[in-house]
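Engineer: Give me a 3D structure for the following:
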Amino acid sequence: MAGSSFGEMLRITTFGESHGEAVGVIIDGATPGVELSESDIQTQMDRRKPGQSSVTSPRKEYDVVHILSGVFEGKTTGTPIFVILHNTDMRPEAYDDIQYSFRPGHADFTYWQKYGIRDHRGSGRASGRETAGRVAAGAVARKLLANRGVSLVAYTKEIGGIRCESFVESEIERNAVRACDPEAAAEMIRKIEALALKGDSCGGIVECRIRGVVPGLGEPVFDKLDAELAKVMLSIGAIKGIEFGAGFAAAGMLGSEHNDPMDASGFLSNHSGGIVGGISTGQEIVFRVAVKPTSSISVPQRTVRITGEEQTIVTEGRHDPCICPRIVPVVEAMACLVIEDHYKRLAAMRD
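Structural biologist: Below is the predicted model:
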């Protein structure tokens, strides 16, 4: 299957299926000589893994990290880094009933139309479990970016219409939904739990802030930094939209309101989200992604079988009633990969 690789100078290829033997990633282009251990990656994997709270899937995958190549005596060698995560809590039999049916909201129908075959066990490559390899790769990129003084944070901004009204960064990892507002977080949790009891789900908005990026990242015309970030964010299965800075609100603003004026000290506002003309300005890069409701719900829905026969289907199995909490580290990981790749591209241009 084409389309499982991303990046130019820092390139990753993810592999594996939801209920197969393992998932993982190959990372090519990592800077040599950087200290890297399995625990560096494990920290991020623990943030993504299921079974963390009442608002995430009860599937128990510990995602123990194994680095098989590319690291020697605790440092990257510059050769491909191979990371594998063995699946341990597979229940493929839970999907036997939908083997010949197309679940609404899933990639069942489209995969069947494209390939004439599909892995029905938890959606195979179309499963959110594919993102485990992305998070592992992002942990490596995060380590490289830390040496450049770059940091970032993503968090839940909104769930099910409940929006954060304050930004308290220290609260993000203290609540089950990774929201930046503790009061909103409590409301979000109550709403998700109530929906889960009904067998339904909800979506939300995740925001990301990237700090310490130098001006000059991004390649006109088609490899603009915001275009690259948009591509990787939209490659995450649950994400259906993205906006930078003022985003869609810019459509209702005047040019005099949206433009970011400057004085001798720098920019006076950041409606652009830290990217102008596809190139970083040196300001904080800010973007938001729209996360759809989880497709796997136990509410009866109309669909058809492969034969074209109509039926009513109920999706069984273990699923997140809201994907936002676990998608936060995935958003961070993909942002890290794009930013580090463009740092390497900028350095290559200047050499």
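
Engineer: Going by C-alpha atoms from here, please, whenever you check contacts or count neighbours.
Structural biologist: Will do.

Engineer: And what about the residue lying closest to Q99 once chain neighbours are set aside, helix, strand or coil?
Structural biologist: Distance criterion CA to CA, 6 or more residues apart in numbering; nearest residue to Q99, sequence neighbours excluded, is H120 at 5.6 Å. Remark: H120 carries the secondary structure label coil [criterion: DSSP: H, G, I helix; E, B strand; the rest coil].

Engineer: I'd like the structure of this one too, to check against the first:
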Amino acid sequence: MRNTFGTLFTLTTFGESHGAAVGGIVDGMPSGVTVNIDDIQHELNRRKPGQSNLTTSRCEADQVELLSGVFDGRTTGTPIGFLVRNTDQNSADYESIREVFRPSHADYTYQIKYGVRDYRGGGRASARITLSRIVAGALAKCVLRSEGISIKAYTSQVGEIKVDEDYRKFNLASAELNAVRCPDELKAQEMEQLIKRVKAEGDTVGGVITCVIKGCPIGLGEPEFGKLHAQLGHAMLSINAAKGFEYGTGFEGCIKRGSQQNDSFVPGVANNISTLTNRSGGIQGGISNGEDIYFRVAFKPVATILTTQNTVNKDGRPVSVNPKGRHDPCVLPRAVPIVEAMAAMTLLDALLALKSEQF
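Structural biologist: Next up is the predicted model:
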């Protein structure tokens, strides 16, 4: 089982949803970087359950414990070990599905691949494991901020409700002012009402998260098999419930003519060159070109719905299942910081690679 992400900046994760703790080891973190544990905790709080009536009611403090690699508030350059203890598991809720394969879950594939699985809350396949990514992403952000790079994600669509695709029309910081994490206040209200309605019906709904990266230097990414957009796509599609990735104008741009899609080069500031438009999404030839990088990640509806469904048990016999437990009716609000974290880790990994080439 591959549990490590990255090449130069790496994260190895461990833990299960209902185990004692979830954690990880970050390696490749530059030394001397100032780390404020409150900043890491802030990122975890954006992802943690129970933060609003739109999310699961599971109540976890998600308090991070740094075990190594940070001394007197600065990184030492050695591996950073951390963990977050689980304190609010209701494992009894999952006894009824011990030998049942829930529709669209990882139950069946894990059982066949490994011959054993932790059925409590999805075990290793649970989205709870993503909190390790949040910690590593927060550490990566510390380095990126010092390089003038910022990352901001937001909910741009829930169900059929979506905001204008031009992120430049919004104050992206305002996304944190509502429970949906959408920068369009009116659309946010509509999204919230939809999620509440779906939750009341015992159902779930999916949507899209948009991410914008500013201040990225020219040259991140490798030709052929290390293209920056491929690295970002790999990172995003590793997130639970992610079903699609596109950058720049994406699929919509594929129906345009070349004359409508091309980004013309123009003189920029400080003797640099820039592009008149940015339909390429800040990446050309797999390499960052200095413009804003923007992409979208599609998330499916949560697989656990609180209504009866038909399935089979481990013997292949038809059964019905009506899952218990506490689950999100929509992953989007809590997935926003996860998207940012994965983008941060990907960019730092690429930035370290670029710096190593320059020596």
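
Engineer: Please state their TM-score.
Structural biologist: TM-score of the superposed chains, computed with TM-score structural alignment, normalised by the length of structure 1, equals 0.98; 350 aligned residues with a CA RMSD of 0.8 Å.

Engineer: for structure 1, what's the longest helix?
Structural biologist: Of all the segments assigned as helix in structure 1 under DSSP state H, the longest by residue count is helix 324-350.

Engineer: Excluding covalently adjacent residues, which one is nearest to T7 of structure 2?
Structural biologist: The shortest distance from T7 of structure 2 to any non-neighbouring residue, by CA to CA, 6+ apart, is to D349 (6.6 Å).

Engineer: what do we get in structure 1 for the one you found?
Structural biologist: Aligning on TM-score structural alignment places D349 of structure 2 opposite D341 in structure 1.

Engineer: Any idea how many residues pack against its match?
Structural biologist: 22 (other CA atoms under 10 Å).

Engineer: re earlier: report the separation between the residue nearest to Q99 of structure 1 and M90 of structure 1.
Structural biologist: Distance, H120 of structure 1 to M90 of structure 1, using CA to CA, to the nearest Å: 13 Å.

Engineer: and if you look at P32 of structure 1?
Structural biologist: Taken as CA to CA, the span from P32 of structure 1 to M90 of structure 1 is 36 Å.

Engineer: which residues in structure 2 form helices?
Structural biologist: With DSSP H as the criterion, structure 2 has helices at 37-47, 107-114, 131-146, 185-200, 228-237, 250-253, 258-261, 332-357.

Engineer: What mean distance separates the longest one from the matching residues in structure 1?
Structural biologist: Right, the one you point to is helix 332-357 of structure 2. Average distance, helix 332-357 of structure 2 versus aligned residues of structure 1 after superposition (mean CA distance after the TM-score superposition for structure 1): 0.3 Å.

Engineer: what does A227 of structure 1 align to in structure 2?
Structural biologist: Under TM-score structural alignment, A227 of structure 1 pairs with A230 in structure 2.

Engineer: E183 of structure 1 now?
Structural biologist: By TM-score structural alignment, E183 of structure 1 lines up with L186 in structure 2.

Engineer: count of neighbours near its match?
Structural biologist: For L186 of structure 2, the neighbour count with other CA under 10 Å is 10.

Engineer: Kindly provide the distance from it to E192 of structure 2.
Structural biologist: 10 Å.

Engineer: Also S259 of structure 2?
Structural biologist: The value you get for S259 of structure 2 to E192 of structure 2, if CA to CA is used, is 40 Å.

Engineer: Which of the two has more residues huddled nearby?
Structural biologist: Shown here are S259 of structure 2 and E192; by other CA under 10 Å, E192 has more neighbours (19 against 8).

Engineer: need the helices of structure 2 in CSV with distance to N310 of structure 2, can you?
Structural biologist: Output for the helices of structure 2, formatted as CSV (distance: least, CA to CA, whole Å):
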stretch, distance to N310 of structure 2
helix 37-47, 32
helix 107-114, 14
helix 131-146, 32
helix 185-200, 20
helix 228-237, 28
helix 250-253, 35
helix 258-261, 47
helix 332-357, 27
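
Engineer: closest to V321 of structure 2 out of those helices?
Structural biologist: V321 of structure 2 lies closest to helix 107-114 among these, at 13.2 Å (CA to CA).

Engineer: hmm, who's touching stretch 72-90 of structure 1?
Structural biologist: 18-37, 59-71, 133, 136 (CA atoms under 8 Å, 6 or more residues apart in numbering).

Engineer: Pull out the buried residues from these.
Structural biologist: Buried by 16 or more other CA atoms under 10 Å: 18-20, 22-31, 34-37, 59, 61-67, 70-71, 133, 136, out of these.
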